[in-house]
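Enquirer: after the sequence you'll find the predicted model.
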Amino acid sequence: MTSQLFDSTHQQDPASLYVHIPFCKSRCFYCDFTTYVAPRSLVTAYVSYLKQEFELLARDTNKPLQTVFFGGGTPTYLSANELGQVFASLHQHFNLASDAEITVEANPGTVDAEKLVVLREYGVNRISFGAQTFDENLLMAIGRTHDKAAILSSVELALRHGFSRINLDLMFGLPEQTLDSVRQAVKQVVEMGVRHVSAYWLKVEPGTPFHKWQEQGLLPLPGEDSEADMYELVREMLSENGFVHYEVSNFATPGEEALHNLVYWHNEPYLAAGVGGHGYVRGRRYENVTALTDYARLLSAGMRPIADTHQVSAEESAEDTMMLGLRLREGVSAERFRQRHGASIQDVFFEQIQRLTGQGLIQEHSGTYRLTDRAWPIANVVFEEFVGALTVGAPTID
């Protein structure tokens, strides 16, 4: 059956763009992203090279962009003038849909009136603040440079400048974090009136200070049971206050879902720019170089700054559709799967569906496969069933 698989999206131009801005004031103790603490001269040079990449990248699509996401790092580490240059270049080289969702990540304390005016002028309509927690001691313990007051003032400033679509990132499972600390953070978010919340489990990554401290026995984490309780508390409190738990780590009031991230979870194509950016265009995943020197060298030579590419097979794409789609409350539609991949979910993943259904972790209703309520806290157990189910040993870069 797998020999009959295909992926219809591999013939489509992407209508989404991710832009990576790698600079931060300092590096958080848990962060393993491509980020740099760099002098302003490097930031200014990066803006120049990014504009060159936009010109090259725009050739990869003829579609108007429906979503654009600036992540990092800290995109708002750029000055107002630098932000203006980047967005002017974006509009120069790409056709943006009139109703495009344009999102910018920001750390609390890195936005001011001048920057917000520039962002609004160029159509940015969603800001995502990395709050992480409202506990002052925890903020210091994880290496954040802002305090609670900066979160409150940044959100208030954004609201005053017309940004109604605001996301706050929260983290749980932090060192010595308590259930009450999580409760207070969610209560604060609700009182602020934001309409979207991302709540992430701490994952200790190799190469980070947290990983080093964990190996030395110096990282007092709450433990799996406490972390599960924290996750359940977040789900319960946000649901009681009108938020829909629409993705494993994301909650929104109706109609406020993050459209750019839905592109990822629907396993759809997207462009990527900037050091360390990952894209997915016409069935090929690519990863940009992560070193600023390589980025500058390749673009100076008129070349795309790509470090690696991987052609996604029809089988691997079918696995991705299941793993990513099951992250969503909406689940995976059997009909859409058939139209996209040319076969039925039951035929392609019979064993996995039978096993997970028998374990009470997924359910089928009206032609759609979804996680059960009990599966949300242990969703990775479900996703792992599809990893290499059809493509054991196949490489991937994202």
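Expert: Nice, thanks for sending it over.

Enquirer: when you work out contacts or count neighbours from here on, use the C-alpha atoms and nothing else.
Expert: Noted.

Enquirer: span of stretch 153-170 from start to end?
Expert: Start-to-end span of stretch 153-170 (C-alpha to C-alpha, to the nearest Å) is 17 Å.

Enquirer: same question for stretch 76-85.
Expert: 13 Å.

Enquirer: contact partners of that stretch?
Expert: In this structure, residues lying in contact with stretch 76-85 by C-alpha atoms under 8 Å, 6 or more residues apart in numbering are 23-25, 43-44, 47, 104-107, 110-111, 114-115, 118-119, 122.

Enquirer: put this next to the previous one:
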Amino acid sequence: MKSAYFHIPFCAQICYYCDFNKVFFQGQPVDEYLQAMEREMKKTVEVFPAERLDTLFVGGGTPTVLEMKQLDFLLESIYKHFRFSKDEVEFTFEANPNELSKEKLQLLKAAGVNRLSFGVQTFHDSLLKTIGRTHRYGDVMRTISLAKEAGFDNISIDLMYGLPNQTLQQFQEDLEIAFSLDIQHISAYSLIIEPKTIFYNLWRKGTLPLPSEEEEAEMYEEAMRQMELHGYQQYEISNYARPGFQSRHNLTYWNNEEYYGIGAGAHSYVDGVRRVNIGPIKQYIAKVQETGLPYREVHRVTWMEQMEEEMFLGLRKTEGVSKRRFSEKFGRDMHDVFGAAIRAERQKGLLEETDTHVRLTRRGRLLGNEVFQAFLTGM
């Protein structure tokens, strides 16, 4: 185990598309929640002793909605229970562009946080309003400037396409502005309509004006083309980085490696077992106080499931799945297990094969979910 994820489920505003485990910040038992997280950390490393970690990721929700003392407590808790080298670890904090003051940035920097991931989504104020974001274009420019002044030199932003009423031209403008920021990493995701969101309810009523599938595909093609032109290498379906700045933490997931998950609704993968924590805040706190480990689901991953996950997670990477690594990990030749699926997807033009890897074609990246499904049926 070399990675740990910490979930802060509080938000100042609930975005209309978000289905992550989150609640409004106001009126919540935030201090009690952070104390419960600290207790879960302690119990977790007692039961599953920690190696020296290579990556830490604090996500949400909105971690930066926490007040200074609360941020300080969280960071102290992490240092208390996990071992890592400040000089070698990738320590990421997710942030909203309008919630990071100079003081918070200095606190994070002093605590060893060395990577920031900003939920920008778009630079168009009209679209930001449409999707329920509270920040505006000016907030992004100001906060990224402050982050650079504070010494952060590994900055990522999230962009979204396929938004209601979004045009290709608007997305092209978003990309141009992103490139002008001189940052190291950009994630570009298509909007997915998830149940239990405001957008899902509007979509069910037929009142959500989305771009067509063809327009969304054009936006994705444009992202791939422009990123390459501007020196950002696509290393995963939705992620692009300057050389040396790939998200090491997210590669943990795509490489099908194990990780700790701390906090309400967090997922973990430890000793071949996937666990899901209780989501509701008060229930999570109560369970931690009772047992220290707030699991809602526990599933031991079968050998076949591990091989399936190796394929559909690994195929998200542009380099694809290593044949040698598959064989070393499972003692089976990839083609002995998934030969029929590989051949079928190759015939469709969605997969290609080299001497060392199986990977999605450029067209396959547009239809990734269809390809992944082919590896969920086993042999």
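Expert: That came in fine, so what should we check first? In this text the structure is predicted, and so the values were computed from the model without any measurement.

Enquirer: where does the TM-score land?
Expert: TM-score for the superposed chains, counting by TM-score structural alignment, normalised by the length of structure 2: 0.98, backed by 377 aligned residues with a C-alpha RMSD of 1.0 Å.

Enquirer: related to what we said a few turns ago, buried ones among the contacts of stretch 76-85 of structure 1?
Expert: The neighbour count (16 or more other C-alpha atoms under 10 Å) marks 23-25, 43, 47, 104-107, 110-111, 115, 118-119, 122 as buried among the contacts of stretch 76-85 of structure 1.

Enquirer: could you work out the most separated pair of those residues?
Expert: Using C-alpha to C-alpha, those span at most 24.6 Å, a distance reached by 25 and 122.

Enquirer: okay, now the spatially closest residue to residue 125 of structure 1 that is not a sequence neighbour: neighbour count?
Expert: Excluding the flanking residues, the one nearest residue 125 of structure 1 by C-alpha to C-alpha, 6 or more residues apart in numbering is residue 102, at 5.6 Å. Counted with other C-alpha atoms under 10 Å, residues neighbouring residue 102 of structure 1 total 24.

Enquirer: residue 102 of structure 1 maps to what in structure 2?
Expert: By TM-score structural alignment, residue 102 of structure 1 lines up with residue 91 in structure 2.

Enquirer: strands along the stretch 201-350 of structure 2, start to end?
Expert: Applying DSSP state E, counting those that start in this stretch to the stretch 201-350 of structure 2 gives strands spanning 233-236, 239-241, 260-262, 267-270, 273-277, 295-300, 321-322.

Enquirer: what range in structure 1 does the third one sit on?
Expert: Yep, that's strand 260-262 of structure 2 we're talking about. The counterpart of strand 260-262 of structure 2 in structure 1, using TM-score structural alignment, spans residues 271-273.

Enquirer: and the matching stretch, how far out from the chain middle?
Expert: Mean C-alpha position of stretch 271-273 of structure 1 versus that of the full chain (C-alpha atoms, centre = their mean, to the nearest Å) differs by 13 Å.

Enquirer: check stretch 141-153 of structure 1 too.
Expert: Distance of stretch 141-153 of structure 1 from the chain centroid (C-alpha atoms, centre = their mean) equals 21 Å.

Enquirer: so which bit of structure 2 is that stretch matched to?
Expert: The counterpart of stretch 141-153 of structure 1 in structure 2, counting by TM-score structural alignment, spans residues 130-142.

Enquirer: and what of stretch 309-317 of structure 1?
Expert: On structure 2, the counterpart of stretch 309-317 of structure 1 by TM-score structural alignment is residues 298-306.
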